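Engineer: can't give you the sequence, but here's the structure:
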C-alpha cells in the first residue's frame, strides 16, 4: 500500500538564535515553529512523520511526544546525512516522502499538496519546490535544459558567474518516490570541499539514472523563509500574524488596527465581535459573538460568552458568561468563573472564584478563593482575606447580599443570602440569613485634642 510520509530535518543547533532553547521550539503566534511545520505536513495528508533531531533533541521529544517518530543525527554531516539517519523508516515502504526543514514555519499545506499532486501527475522520481528570488545569493540554483527540464541543482558557492544570475532557487523542500530516494541514498558520498553528504546530490543521481525530476515553482516567496535568528523569527511572526488576522476578519470579526493586535493561531472569535487596538489574545481562547474586546486587553486560555465587554483588562484561564462587563483595569486570574450580566469594574482582582449572575463588583476589590452568589453587591475596597500565611481558605457569599465599602471578609467565613454588612466591618464569623452585620469600633470624639497637644497649624 502506498503511503505519503514526511521527514522533517530538525537537527541543527541554531547557534545564531543565541538561546539555551532548541531553535525549533521558539514560539511564533503561540506555537513552536516545529509545530507549524508538523501541522503543515499533517494537513497535507501525510500518514507518517519522522523528525530528525540532534544531540540536544530531548526537549523536542518532550514537546512533540508520540505524534512523530524520531531519528537522531549525532554529527552534523549535511542534509543527506540527516536523511540517511531516517532511512530505516523508508525500508519496505512504497509511495512518496516529503522532506523539509523544521525551521520553515511559513510553508502552507496547500503548497505541499500542490507539490505532491504534481509529483504524482508527472510520474516524477523527485519534485523540488522552487521560487524566483530577486536576490538569490546563498541559495542553490535550479539548472534547466532547453526543454525546461530540471537537470541539476548547483549550490551558490559552486555556481559559475552565469549560473549565479539564475533567479530560480531550491527551497530545500522535496517530494521523492520512496523507492527512488532509498536507492539514491545508497550512492550518496561526501566527496566535496565540505566533506558532507548533500541531499541535493540525490537529484543528480536520479537524473543520471534517467529518472524524471521536476519542479513546482510557487509565487509566494515568503513561504520559503527559514528561521536562523531572532530577527527572522520576528519577521516570520509578522507574516503568520497577518494570516491569522485576515482569517479572523474574513469570518466576520472587526479588528480596528491589525498592526497593533496579536492573536494566536488557536483562538476562536465569534461574528460581529470588535477587537480594539493593543489587544493580545493567546492560547486556546474562545470568544463569542458581538463582544467588545480592548483596547489594551490581554486574554489567555479563556472562554468568553456573547455580548461581553472587556476593556483594558487581563483575563487568564478564566470563563466569563454572556453580557458581562469587565474593566477597565480589571484582573481575572486563573480559575475565575464569572456569570451572566455581571459587572467587574476598575481595579478589581478575581482569583479562583465563582461570581453569580447579576452580581456587581464595581471597583477596588479583591476576591480570592470565594463563591459569590447571584445579585450580590460588593462595595468599593472589599477584601476577601483568603490567606492565613500557610493555607488558602474559602469565603461564601449568598445570593442578594450587600457588602459595604472597606469590608474585610476573613476566610473561612460564610455570609448567608439576603444579608447586609456595614461599611468598614471586619467579618470573622458567619453572618446569618436576612441579617445586618456590623463589626467595627464605636466612634469616639475627643474635643479640643489638637489644641491640647499643641498641634494646631497656623495659616
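Structural biologist: Thanks, I have it. Everything numeric in this text was worked out from a predicted model, so none of it was measured.
Engineer: From here on, just use CA atoms for contacts and neighbour counts.
Structural biologist: Will do.
Engineer: can you pull the buried residues of stretch 380-387?
Structural biologist: 380-386 (16 or more other C-alpha atoms under 10 Å).
Engineer: so what's the spatially closest residue to residue 134 that is not a sequence neighbour up against?
Structural biologist: Spatially, and ignoring its direct neighbours in sequence, residue 134 is nearest to residue 167 (6.3 Å; C-alpha to C-alpha, 6 or more residues apart in numbering). Residues in contact with residue 167, defined by C-alpha atoms under 8 Å, 6 or more residues apart in numbering, are 131-136, 141.
Engineer: Mind checking which of the residues you listed are in helices?
Structural biologist: Residues of the contacts of residue 167 located in helices (DSSP state H): none.
Engineer: Let's see which of those residues end up in strands.
Structural biologist: 131-132, 141 (DSSP state E).
Engineer: from what I can see residue 294 touches residue 278, true?
Structural biologist: Yes: using C-alpha atoms under 8 Å, residue 294 makes contact with residue 278 at a distance of 7.3 Å.
Engineer: and stretch 139-148, how far apart are its ends?
Structural biologist: With C-alpha to C-alpha, to the nearest Å applied, stretch 139-148 spans 20 Å between its terminal residues.
Engineer: quick one: contacts of that stretch?
Structural biologist: Residues from elsewhere that reach stretch 139-148 (C-alpha under 8 Å, 6+ apart): 130, 150-156, 159, 163-164, 166-171.
Engineer: and here's the other structure:
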C-alpha cells in the first residue's frame, strides 16, 4: 500500500471507573450519539482505508453498540497487557498485510473534535514528513492530562503522564490531547521497545514519542485552536460539560442556517436533527434523534420531539412526540402525547390532553381534547368529541378502529374495537359503540333517564346537599 493511505485506530478499551456506571464510558450519550459514536462519525468523514476500534472492558456491550451504530468498524480485541501502547500494537497487527501508510490514533472518549481539525493534522503531518505528529492544547488547568515537554529549541522532546510527572513538568500548560498521527512502519518498530516500567504499570503509547526523538526522527506538534474540543471525558461533570459544548455548537449552526432559537440556554438539539430555515424553537424545547422540522413550523415552548417529522407551518406546543409525523399546518397541544406510529394529516389538530398511538389521522381531522386514539385509522374531516376514546385492548390482544371521512362523535364516546364507523356517521354523547356503524347513521346507546325523588334527603341526611334540597323543596 502507498504511503498516502490512512488507517484510523479508535481506542475504546478503557474501564472508565470514574464514571461510576454500569454503562461503559464510551457508550454514554451526548447529542443523540454515544461518545465513541461521535468519534466514529467524525472518522468516517476522513476517507480512511480502514477504521478499527480497540475494545477490552465491557467488551460485549461496546461491540453490540458498535454493530448497531457503526457496523463498518473493524473490532480489535486488546489482550491482558494494559495501556494505550498495547491497544495500538494489536490494532497494527490487525491492519491489512503490507500496510505502510499513516495511522491516526483517536480516543473513544474525546467526542468533540471535528473532521476539519483531524484532516489538518494529517495534512500537516504529511507536509512535514514527520515520523509522528501530536495534537496538543493550551489549558489553564492541566490537571489529569499528560504534558507535552519541549526541548530548548521548542521541539517536542517527550510526553509525560500526570502520575509520572515531576513538579516542573506538572506546571506545563500544554497538554496531550491523546490524538496522534504516526508512520506505520516506525510506529511498529518503536512500540516493540515500550515497557510497562511506570507508575501505572501500563504500556504507554506516549513513550513512542521519546523513542522516536531518541532515534533522530522528527516529531511535530499541532496546537488545537478549539481547546474545549480536545478534552476527554472521565466523569459525569465532564460529560455534562461536553454535552453543553456540543449543544452550543449545534444551536449556533442552526441559527446561522436561518432558524430562530429564542432561548439557546434551554434548547437542546441532537446532532442528527434536520431543521429548515424559518423554523422557530421556543424555550425549554428538546429536538432529538432524527427529528426533521420543515420551514415555518413553531416548536415549543416546553416540547420534546424524538425522531418526529413536522411539516411546514405546523405548531407543536407544550407536548411530547416520539416516532410521529405531523402534517403541514397541523396543530398539536398543549399537553398532547403523540406516541410511536402517530400520523397527523395536513391542517389536522391534536389538542389538549390527548394521547395517540399507532394512529393515522387524516387531513383536516381534529381530536381537540381529553381523548385517547390508539390503533386507529381516522379519515378526512373527522371531529372526535371531548373524551372520545378507542378501547383497543381486550386484556389479551390489541384491535383496530376504523373511522371514515367526515365522522363526528359526541362527547364521551367509547369505540370498542374492533369496530368501524362509516363515512359521515355520527355518535350521540356518551355512546358506547360495540358494532359497526353504517355510513350516515347515528349510533346511540342511551337508556331513558330516571329521576328518584327525595333520594338525597333520604340517603344523605345531614349533609349540606340534603339541607340545600330541603330548602329548595320548601321554597317550591
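Structural biologist: Received the coordinates, thanks. Small disclaimer: the values here were computed from a predicted structure and weren't measured.
Engineer: Next, the TM-score between them, please.
Structural biologist: In this superposition the chains share a TM-score of 0.96, using TM-score structural alignment, normalised by the length of the first structure; 459 aligned residues with a C-alpha RMSD of 1.7 Å.
Engineer: who has more neighbours, residue 294 and residue 278 of the first structure?
Structural biologist: For the pair residue 294 of the first structure and residue 278, the greater number of neighbours falls to residue 294 (24 against 18), based on other C-alpha atoms under 10 Å.
Engineer: packing partners for whichever helix in the first structure runs longest?
Structural biologist: Of all the segments of type helix in the first structure, defined by DSSP H, the longest one is helix 230-250. Under the contact definition 3 or more C-alpha pairs under 8 Å, 6 or more residues apart in numbering; DSSP states H and E, helix 230-250 of the first structure sits against strand 27-28, strand 262-263.
Engineer: if you compare those strands, which one is most tucked away?
Structural biologist: strand 262-263 (a mean of 23; mean count of other C-alpha atoms under 10 Å).
Engineer: By how much does that strand deviate from the second structure on average?
Structural biologist: For strand 262-263 of the first structure, the mean deviation from the second structure after alignment is 1.3 Å (mean C-alpha distance after the TM-score superposition for the first structure).
Engineer: List of residues touching that strand?
Structural biologist: 29, 241, 244-245, 278-282.
Engineer: which residues of the second structure does that strand align to?
Structural biologist: Using TM-score structural alignment, strand 262-263 of the first structure lines up with residues 268-269 of the second structure.
Engineer: if we can go back for a sec, which of the contacts of stretch 139-148 of the first structure are buried? Put it as a ChimeraX command.
Structural biologist: In ChimeraX, this line selects whichever of those come out buried by 16+ other C-alpha under 10 Å:
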select :130,150,151,152,153,154,155,156,163,164,166,167,168,169,170,171
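Engineer: What about the contacts of stretch 139-148 of the first structure, which are in helices?
Structural biologist: Using DSSP H, these in helices are 163-164.
Engineer: returning to what we had before: ok, and the most crowded of the ones in strands among the contacts of residue 167 of the first structure?
Structural biologist: Counting by other C-alpha under 10 Å, top hit in these: residue 141 with 26 neighbours.
Engineer: aligned partner of it in the second structure?
Structural biologist: Alignment note: residue 141 of the first structure maps to residue 147 in the second structure; criterion TM-score structural alignment.
Engineer: Distance-wise, check that match relative to residue 158 of the second structure.
Structural biologist: Distance, residue 147 of the second structure to residue 158 of the second structure, using C-alpha to C-alpha: 9 Å.
Engineer: ditto for residue 244 of the second structure
Structural biologist: Noted for residue 244 of the second structure: a distance of 33 Å to residue 158 of the second structure, by C-alpha to C-alpha.
Engineer: try residue 10 of the second structure
Structural biologist: Distance from residue 10 of the second structure to residue 158 of the second structure, by C-alpha to C-alpha: 22 Å.
Engineer: One more: residue 294 of the second structure?
Structural biologist: From residue 294 of the second structure to residue 158 of the second structure the distance is 52 Å (C-alpha to C-alpha).
Engineer: Could I get the full set of helices for the stretch 1-150 of the first structure?
Structural biologist: 33-43, 58-64, 79-85, 109-122 (DSSP state H, counting those that start in this stretch).
Engineer: Out of those, flag the one nearest residue 233 of the first structure.
Structural biologist: Closest to residue 233 of the first structure of these is helix 33-43 (C-alpha to C-alpha; 9.1 Å).
Engineer: On the three-state scheme, the aligned partner of residue 362 of the first structure in the second structure is what?
Structural biologist: Aligning on TM-score structural alignment places residue 362 of the first structure opposite residue 368 in the second structure. Secondary structure state of residue 368 of the second structure, per DSSP: H, G, I helix; E, B strand; the rest coil, is strand.
Engineer: what's the burial count for the residue nearest to residue 368 of the second structure when sequence neighbours are not counted?
Structural biologist: Excluding the flanking residues, the one nearest residue 368 of the second structure by C-alpha to C-alpha, 6+ apart is residue 351, at 4.2 Å. When counting by other C-alpha under 10 Å, one arrives at 24 neighbours for residue 351 of the second structure.
Engineer: show me the contacts for residue 351 of the second structure.
Structural biologist: Applying C-alpha under 8 Å, 6+ apart, the residues contacting residue 351 of the second structure are 331-336, 366-370.
Engineer: List just the nearest of those to residue 423 of the second structure.
Structural biologist: The closest of the contacts of residue 351 of the second structure to residue 423 of the second structure turns out to be residue 366 (C-alpha to C-alpha; 15.3 Å).
Engineer: Going along the chain, name the strands of the stretch 351-476 of the second structure.
Structural biologist: All strands of the stretch 351-476 of the second structure, identified by DSSP state E, counting those that start in this stretch, fall at 355-361, 366-369, 372-378, 383-384, 389-391, 401-403, 408-409, 414-416, 419-421, 426-427, 432-433, 442-443.
Engineer: can I get those in JSON lines with distance to residue 69 of the second structure?
Structural biologist: Converted to JSON lines, these look like this (distance: least, C-alpha to C-alpha, whole Å):
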{"stretch": "strand 355-361", "distance to residue 69 of the second structure": "26"}
{"stretch": "strand 366-369", "distance to residue 69 of the second structure": "37"}
{"stretch": "strand 372-378", "distance to residue 69 of the second structure": "30"}
{"stretch": "strand 383-384", "distance to residue 69 of the second structure": "41"}
{"stretch": "strand 389-391", "distance to residue 69 of the second structure": "37"}
{"stretch": "strand 401-403", "distance to residue 69 of the second structure": "36"}
{"stretch": "strand 408-409", "distance to residue 69 of the second structure": "45"}
{"stretch": "strand 414-416", "distance to residue 69 of the second structure": "41"}
{"stretch": "strand 419-421", "distance to residue 69 of the second structure": "41"}
{"stretch": "strand 426-427", "distance to residue 69 of the second structure": "49"}
{"stretch": "strand 432-433", "distance to residue 69 of the second structure": "46"}
{"stretch": "strand 442-443", "distance to residue 69 of the second structure": "51"}
